[in-house]
Structure formats: C-alpha cells, structure tokens
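Give me coordinates for this.
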Amino acid sequence: MTWHLPLVADGEPGAELTAGQDGATIRRTILPGGVRVLTEQMPGQRSATVGAWVGVGSRDETDGHFGSTHFLEHLLFKGTTRRTAMDIAEAFDAVGGEANAATGKEHTCYYARVLDTDLPMAIDVISDMVTSARLDADELETERGVILEELAMNDDDPGDVAHEEFSAAVLGKHPLGRPIGGTPDTIRDVPREAVLEHYRWHYRPETLVVTAAGGVDHETLVDQVTEALTAGGWSLDEPVAPRARRSDVEDLDGVPTEGVALTIRRTVEQANIVIGSTGLSATDDRRFALSVLNAALGGGMSSRLFQEIREKRGLAYTTYSFASGHGGVGTFGLYAGCAPAKVDQVTDLLVSELERLAADGITGAELDRSIGQLSGGLVLGLEDSGSRMSRLGKAELVYGELLSVAESLERIKAVTADDVRALAEDLAARPRSVVRVGPFGD
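So this is what the prediction gives:
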C-alpha cells in the first residue's frame, strides 16, 4: 500500500506499515514541537544509520546569506556548547562508526552509521550539533579557508565544472541555478551574523526530520530523540505543525526561455560536454517513465549512448544521461568526455540519439531491459541501512508518500514504450543548452 505522509499527526502515536518482503516495519511519529521521526526496523541488523534532515538547501538562501547552508554543514562539526570538534570526532571513532553530512539544493542531512548498541550516542551527538552549534567566530574563519579549498578542488575537475555550469545555464536566475557550495566570492563575503541568522531561522523543530533504519526500535528512538533535543534547549511542548513541504507547482521563474551555448577553457587533455534542458520536477507523475528513458538512453553499458559513442565508435570512455528533480522544476542532460578534436562529432551523436528516441521510441527489448535494470537496482540499493534511512528522509521531505518496494516495482513495470517516446519528444523539444569545458582556442 502507498503510505501518504500527512503534515499533522492523525491521533495515533505513530503510523505503521510493513514494507517489502523482509519483514521490515516502518513507523512515523510527529512530536508536539513539529519534529518528525521515521524509522525502519530491519530484523537481524546489528547496525543502524540515523540521519537528521533539515529542510533547507542552497535554493533557500537569500541575498546576503549565499553560501550559508554549506557553511553550516561544516560548522556543525566544529563544536557545540557541550562538545569540542575533537569530542565529536572521537565519539564516532571510538566505536568504529562513521559520521558525515551532505548539503543539497533543497535539504541538508547529518548522518551516522553505528552499531545498534551505539545508536543512543549517535542520536545524542547529532542532536547536540543540530540544536547547539557554537558557530565560533575563529572556527568560522578557519572553515572559510577550508571551504574555499574545497571549491578550488572542484574547480580543478573539468567534469564538475561542466555539470555546475550546465545547471546554471539551464536554470539561469532561478534559485536552483546557484551552486550548492556557494562561490568563492559568496564564501569570502558572507559574515558570521548572516550564517548565524540562517541557522536560527532554519534549524528549528518544525523543519527537522529524524530518520533511522537498521537495528532500531521506534518507541525507544522517539524517546531518545525527544530527550536529546530537549537537552539541546529545544521546546517540544507546544503543538506546532511541521513546516509544509515545498510546492510541486511548476516554477520556471528565472529559467531562460532559450538555450545557452557556453565554452569554458581549461588546460586539460580531454573535453567535457554536457547537453540538456529543463526536466521534470521531483513529484511529476512521469518520473518513472523518465527513469526508464534514462536507463535506455544512457544508464548502463547496453544503453544507446554507451553503445553508439563508446562501443561502436570508440570516441569516449565515459558517456551517460542523467536527470535531477526538484520542487517545481528539474534538469535532464547528456554527458560525454572525449578528445577535443572530436567534440563536434560527439555533440552531434548525443543530440541525435535523444532525437531518435523522440522520433522512434524504444524497442520492446530495450523497455524490458530498462525495467529489469531499474527493478534490480531498486532492490539491491535497499540492502544497507543507509539507503533505507535516506529513502525515509526523501519520502517525508520531497514526495509526501512512501511506496513499498512492491509498489515502486509496479510503477516501474507500468511504464510503456509510448510513455517513454512521448516524454522523449517533450524533452527533445525544450530549449537546449550546451556546455563544453576543455583546451579550446578562440
């Protein structure tokens, strides 16, 4: 059954659903302060992954705050009112655990994987980081240098540059067109006061989602989260509704109406090409058809791009298609890395394969193979607790529903060749941008 995630509690202490065929139990509780807690108990697991999701990403930054989201991802590990940065690091190293964080365009997640017996410690430490980060001025300046080095490292990777510039070209002045990590200028310029203001506004009970999967007990974990957040100074007594999910209404404000052609010169041996357009939003009903289209066009060794550009012609080592969905808009693109002298030929092949798919559709064999690839990948991807923890967080923050594995497989298998052709036709007709990064002359 499809589990639709409401914005307020329905009178039950937790919603419950048995998902898949492995006996895993998924439950959800909304605390009075608006904190949402979701767990997936996996029988026989001795480890667990817990994540604290905050519904804020780079698209939510405003003038004067650009780069604050990524800054906070770093600074929360630099100490709290109760712990130093070394205390945080030692807590996980001492038990063989792993802790990390990830900033996205629409959310930020702080997560840890530990033995089930060490889960209380992980919850306490991550909750302490979320509620009680010091954001020390000296640490901020130190971390400013670290982030600038991270951005410089990314700028040295021509593939990263091509994808970042592609997103900016397709989405333009839309907030999603900004780089997740900020730019060197925004990181240099953003003051501590702006980062602190960003933290106080977005890191609140009504924006927090805690998800855990593996060897977890739901009621015990809810108690641990409540205790840890309360110890951090958050009030969970007043009935507050969680912050609403992002609108799924189409949002093209600031998105260019024409394609962009951009060439970036780098002294490298290989040229990187990214071609594409706007895609589908995260909740678009056609997202399952897009997954099948992506698999057939550039999702594996049997895909059209791989076979035509690499296997038949030997023009590239890496080529693929990709899609990214967000609230109101998404992107869809094609990538290849090739010799600079072959750029025009490879560009033509990338475009022609998309247009051929739009004109002729896919064969029955391609449809079956793509569905099989996606189905196998879905099931295999849920073999570890980290994937399941992430699935819960995205269901709550992005989709508003949690499909069982069986339902997800049914939706994939329901995609038809006509669905794929119609979507390919739509995507091929959209304004197309081309970004090339390499050792090009004038």
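
from here on, contacts and neighbour counts on C-alpha atoms
Fine.

ok, for the most centrally placed residue in the chain, nearest residue in space, not its chain neighbours?
The chain has G104 as the residue nearest its centroid, 5.6 Å off, counting by Cα atoms, centre = their mean. Residue nearest to G104 in three dimensions, not counting chain neighbours: G57, with 5.4 Å by Cα to Cα, 6 or more residues apart in numbering.

same check, this time on I362
A417 (6.1 Å).

List the residues that contact the one you found.
361-364, 367 (Cα atoms under 8 Å, 6 or more residues apart in numbering).

how about those in CSV, adding secondary structure and neighbour count?
Shown next, in CSV, are those (DSSP: H, G, I helix; E, B strand; the rest coil; neighbours: other Cα atoms under 10 Å):
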residue, secondary structure, neighbour count
G361, coil, 22
I362, coil, 20
T363, coil, 12
G364, helix, 11
L367, helix, 21
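
how many other residues sit next to P179?
P179 has 18 neighbouring residues, counting by other Cα atoms under 10 Å.

That one is in what secondary structure piece?
Following DSSP states H and E, one finds P179 outside all helices and strands.

Please identify the helix or strand for the nearest residue to it once chain neighbours are set aside.
Spatially, and ignoring its direct neighbours in sequence, P179 is nearest to E164 (6.7 Å; Cα to Cα, 6+ apart). Assigned by DSSP H and E, E164 falls within helix 158-171.

next SSE after that helix?
helix 184-189.

Buried residues of whichever helix or strand comes after that following helix, list them for me.
Per DSSP H and E, the first helix or strand lying C-terminal to helix 184-189 is helix 192-202. Within helix 192-202, the residues scored as buried using 16 or more other Cα atoms under 10 Å are 192, 194-196, 198-199, 202.

Include distance to P239 when you put those into JSON lines, please.
Compiled in JSON lines, the buried residues of helix 192-202 are given as follows (distance: Cα to Cα, whole Å):
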{"residue": "R192", "distance to P239": "32"}
{"residue": "A194", "distance to P239": "29"}
{"residue": "V195", "distance to P239": "28"}
{"residue": "L196", "distance to P239": "26"}
{"residue": "H198", "distance to P239": "24"}
{"residue": "Y199", "distance to P239": "22"}
{"residue": "H202", "distance to P239": "18"}
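
What residues does the residue nearest to the centre of the chain make contact with?
Contact analysis of G104 by Cα under 8 Å, 6+ apart lists 57-58, 180.

Here is the second sequence; please produce its structure so I can put it next to the first one:
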Amino acid sequence: VRRNECELKTNISAVKLTRVLLPQPSAALHRHLATRAAGQVILNVPETKVTALENGLRVASEDSGLSTCTVGLWIDAGSRYENERNNGTAHFLEHMAFKGTRKRSQLDLELEIENMGAHLNAYTSREQTVYYAKAFSKDLPRAVEILADIIQNSTLGEAEIERERGVILREMQEVETNLQEVVFDYLHATAYQATALGRTILGPTENIKTINRADLVEYITTHYKGPRIVLAAAGGVSHDELIDLAKYHFGKLPTRYKGEAPALPLCSFTGSEIRVRDDKMPLAHIAIAVEAVGWSHPDTIPLMVANTLIGNWDRSFGGGVNLSSKLAQMACQGNLCHSFQSFNTCYTDTGLWGLYMVCEPGTVRDMMHFTQMEWMSLCTSVTESEVARAKNLLKTNMLLHLDGSTPICEDIGRQMLCYSRRIPLHELEARIDAIDATTIKDVCTKYIYDKAPAIAAVGPIEQLPDYNRIRSGMFWMRT
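Next up, the predicted model:
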C-alpha cells in the first residue's frame, strides 16, 4: 500500500509539473489516474480463505484485523425443502435453537451471551437457514462453541415447543399487518403455484399447531449435514484458528445420508395473478414480476443492472424530478404513487424480477402504464449513458453494503452456498463493467418482452388493468 501511494503521488507530481510547461491535462488523464487508484484499492482488500474439512463442512473467513468479529453457520436448508405437511418446520427450528441445550439452559445461554457483550441471532429464508454471533475477536472460540452447541445439542423440550407455538402464532399476526410481506408471499404463491417456493416461510397456522419434536429432529437429521454447511467469519479472525475450532466442534457432523440426499424441488413459474380487493384500505399495494434466473446464471448481473436502472423512489426522497430513474421522475411529476422499489430476487435455479408499488386508488392504472413503458424502454431504447450510471450505482451499493463484519460474513456465507466460492470484488467489478446497452436490451427482451408476469395486489385495486388476456399469448405490454 505504501508503494502504491508513492507511485500515485509521483504521478500527481508529474501532472503538476506538466501543467507549467504544457496546456491543462485532459479529463481522460485524471480518469485514468483515478481508475488506477481504485483498482489498487480493490486488489488490496483482505483475501477470503476457504478450507474444506473431511466431513465436507467448509470454513471461509476474511481477516480485516478488527477488534470484533461475526461468525455464523450458513446451512443449505430452508422452507423450499419442506412439504405441505411440515411447512414451517425450518422456521420453528430456528426459534427452538435458543431454548436450551444439553449443556446450557435457556437462562444460561442468554446470560453467557450477555456477559460476553455479544449478540446471537438467526433467520430462515426459502433456501437457507443462518445462525450467527457477533462478539469481540478474543471471544471467537466461545462464539463458535455456542453455535456448535445450539445446532447439535438442542434439547427441543416439549414444554419449550408448546411455548414457542404461541410466539410463532403471534409473529404470524404481526407479519399479516406488514402489507409488503403479505404481498410478496402472495406473489410467490401465484408465481410458483403448487410448488415449494409458493409456500410461506412461517407455514400455515394449522401446521404450527401440529409440529412436534419428531418433525424437528427429522428436519435436523435430514438436512444438517457437513457438505451443506458453511462456517463463515469476518472481522478480527484467524483462519487457522477457525479451522481448528471447526474440526473440534463440527468434526463429528455426519457426511452421508441414510438414504438418498434430498433433491432441490423443481419450482416452475406461472404467469398469473392474485387479487385481494379491499376498498376500505387507503392505499393499493401491488407487486408485479417476471421470471428471472438463479444466482449462478450469466444473466444475473445484467438483470441486476436493469433493476438498478428502474431504481426506487419514495415521497420522502429529495431530488424528485432530478433523479436519474425515469420512473421516479414520472412518479414525482404525476404524483403516481407513494413509493416504489424494483427487486431482483434470486434462488438457486429461478428468480423474480419486478416492481413493488404503493399507490392511491386513482393512480393505479397510470402507475402500471408507466411501469410497462419503462420496462419496454429497457428492451428497446436504453442508452449507454444510462447504463454507465446504473453500473456505477450498482457497484457503489454493493460496496456500501459490505460495511462491517456482519454484512461481509453474510456475503461470504451466502456466496459459498450459491457459488461454492467467494467472488472477488475486482472480478465482480469486471463483470459489471462488461455490460453495455446492447447487453441490457438483449437480456431484458429475453425475460420481459412478451412474457406473462405474476401479479399480487391488495387493497383498493378496482383500476388495476385486467391481464387475464395474457394467457392467450397477447403481448401484455401493448395493452
């Protein structure tokens, strides 16, 4: 780093000397220097080290020399691996992980975490289950030991299970008040009808009332295997120390399955819609999406850039008509909605690319019209300058997201499960830079043009256009 700084200072000094003898240097020269400096910074980021144990468990870490660290277990198991009978088991198991082990009661566990000044948390998604701890770097061994204890030695007591039923049922009631969560659950239900991705993560109420200890034990023994688990850490962590801890605490995790390994359930996309009309609600909440691609597909990065081109907007934003997103300009000028946000949700082999909006009843039709116009412009008339701006914004957002040990640890764990490696920042930047306007047009035409979308809408949606005709093959963007 010191040598790079010297080279940069030498280059800057040379430029200043040249200015005395020659005309003002061009902006291209300044951009060249800035690009070199940015490249040097990216190449100097800490390395992500990866080691696989004999039982298949992978250990991945990034040592940034901080006094704190985040360490967690990323498990390739979520609600997608459930069936109609046990839907909700993965999330139920997440709750039970902190309710006591053979070594620690719930009180002992909570006191130990509090006395360490640490944080212990978990979450369940449709394809992954995560348990992680944030602590001082010196407490890394204790944090790893606690994580090992809660996933391998949980007592899953009957009394605790009965108590958690009520907790989860109350959580489900709270989720039902969050209309964005409700709409996205409806969107998955209609987009992936009669498949595992169409079911909710929390599961239906009747399942929560009947899940028992045997269901939880079966889920653990079926999915918590070495090859499907990543121990990830970031912050002040030594990779060699983490390997020793992993061997000691996770070395006995089973590798093989009693029968065949559970296969990833096939989830096919269906262009369809679900409407829950309630004219008493003040605002309409609508999500519209087309089928996209999985994490490792080559078109993922272009779709991320296209997603950035559409952008997001809220009435509380400054800028208004001066924002780069054309849809944001239209929404601000025409008072078309209260907010909108584009999304690109990826799974292993499929995804959803679309827009979520919150509108007043009288502006629903206009907002849908301008959304379709902007999607069409991605297929036909997006410019190089717009794509360049979106690429810069995407890279900035990605780097800002990696601010702190916890998001870095999460990025490591997720990428190890999705790609079986951590993509270096300079490679990711190169893949984004390789995209141009032609790429965006080709990819968006492939996934948006003449494709039947999935739509979920809740609220006063009388003005929502009727898209049933798309099933006859009519190009829905032209309606």
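
ok, the buried residues of helix 192-202 of the first structure vs A137 of the first structure, which is closest?
Closest approach to A137 of the first structure among the buried residues of helix 192-202 of the first structure (Cα to Cα): R192, at 6.8 Å.

Just give the closest residue to the closest one, not the sequence neighbours.
That would be A137: by Cα to Cα, 6+ apart, it lies 6.8 Å from R192 of the first structure.

My read is that that neighbour contacts V195, right?
No. Using Cα atoms under 8 Å, A137 of the first structure is not in contact with V195; the gap is 10.6 Å.

Any idea how many residues pack against S433 of the first structure?
With other Cα under 10 Å as criterion, S433 of the first structure counts 21.

what's the spacing between it and A24 of the first structure?
44 Å (Cα to Cα, to the nearest Å).

before we move on, what about Y399 of the first structure?
Applying Cα to Cα to Y399 of the first structure and A24 of the first structure gives a distance of 21 Å.

Tell me how many other residues crowd the equivalent of A430 of the second structure over in the first structure.
Counting by TM-score structural alignment, A430 of the second structure lines up with E410 in the first structure. Residues within reach of E410 of the first structure, counting by other Cα under 10 Å, total 12.

so which helix or strand takes in E410 of the first structure?
Here E410 of the first structure is assigned to helix 405-413, by DSSP H and E.

so how much does that helix differ from the second structure once superposed?
Its matched residues in the second structure lie on average 0.7 Å from helix 405-413 of the first structure after superposition (mean Cα distance after the TM-score superposition for the first structure).

Check which helices and strands that helix is in contact with.
If contacts are counted by 3 or more Cα pairs under 8 Å, 6 or more residues apart in numbering; DSSP states H and E, helix 405-413 of the first structure sits against helix 287-298, helix 364-381.

what's the closest of the ones you listed to A212 of the first structure?
helix 364-381 (16.1 Å).

Next, the angle helix 405-413 makes with the closest one.
Inter-element angle recorded for helix 364-381 of the first structure and helix 405-413: 160 degrees (by axes from the mean of the first three to the mean of the last three Cα atoms, to 10 degrees).

mind listing what whichever residue in the first structure pairs up with S79 of the second structure touches?
In the first structure, S79 of the second structure lines up with S58, judged by TM-score structural alignment. Residues counted as contacts of S58 of the first structure (Cα under 8 Å, 6+ apart) are 66-67, 69-70, 103-106, 175-176, 178-182.

For the residue nearest to P179 of the first structure, grab the count of nearby residues.
19.

Equivalent analysis for I423 of the second structure, please.
14.

Which residue, other than its chain neighbours, is closest to it?
Per Cα to Cα, 6+ apart, closest to I423 of the second structure is Q415, 7.4 Å.

Which positions in stretch 49-61 of the second structure come out as buried?
49-51, 55-61.

just stretch 169-187 of the first structure next, same as before
Those buried within stretch 169-187 of the first structure under the rule 16+ other Cα under 10 Å are 169-172, 174-184, 186-187.

same check, this time on stretch 249-263 of the second structure
Those buried within stretch 249-263 of the second structure under the rule 16+ other Cα under 10 Å are 249-251, 253, 255.

Taking these together, which two end up most distant?
Maximum distance among those (Cα to Cα): 14.7 Å, for H249 and T255.

so how far does the helix holding E164 of the first structure sit from its counterpart in the second structure?
Helix 158-171 of the first structure sits 1.2 Å off on average (mean Cα distance after the TM-score superposition for the first structure).

Give me the three-state assignment for I150 of the second structure.
At I150 of the second structure the chain is in helix, as set by DSSP: H, G, I helix; E, B strand; the rest coil.

F98 is in contact with that one, correct?
Yes. Under the criterion of Cα under 8 Å, I150 of the second structure makes contact with F98 at 6.7 Å.

Make sure I have this right: G441 of the first structure is in a helix.
No. Using three-state DSSP, the secondary structure at G441 of the first structure is coil, not a helix.

And the strands in the stretch 251-400 of the second structure?
All strands of the stretch 251-400 of the second structure, identified by DSSP state E, counting those that start in this stretch, fall at 273-277, 284-292, 312-314, 339-346, 351-359.

Specify the local secondary structure of N121 of the second structure.
Looking at N121 of the second structure with three-state DSSP, the answer is strand.

Alignment lookup: it to the first structure.
N121 of the second structure maps onto N100 in the first structure, by TM-score structural alignment.

swap in V305 of the second structure?
Matched to the first structure by TM-score structural alignment, V305 of the second structure sits across from V292.

nearest spatial neighbour of its match, skipping sequence neighbours?
Using Cα to Cα, 6+ apart, the closest residue to V292 of the first structure is S370 (5.6 Å).

same check, this time on T267 of the first structure
P439 is the one closest to T267 of the first structure (Cα to Cα, 6+ apart), at 5.1 Å.

and that neighbour, how far is that from A341 of the first structure?
Noted for P439 of the first structure: a distance of 10 Å to A341 of the first structure, by Cα to Cα.

returning to that earlier point: neighbour count winner among Y399 and A24 of the first structure?
Y399 (20 against 17).

how about that one, what does it touch?
282-283.

quick one: what's aligned to it in the second structure?
Match for Y399 of the first structure (TM-score structural alignment): Y419.

roughly how far apart are that match and V443 of the second structure?
21 Å.

Equivalent analysis for I435 of the second structure, please.
On the measure of Cα to Cα, I435 of the second structure and V443 of the second structure end up 11 Å apart.

again, but for A452 of the second structure
Between A452 of the second structure and V443 of the second structure the distance, using Cα to Cα, works out to 16 Å.

excluding its backbone neighbours, what's nearest H70 of the first structure?
H70 of the first structure's closest residue in space is G181 (Cα to Cα, 6+ apart), at 5.3 Å.
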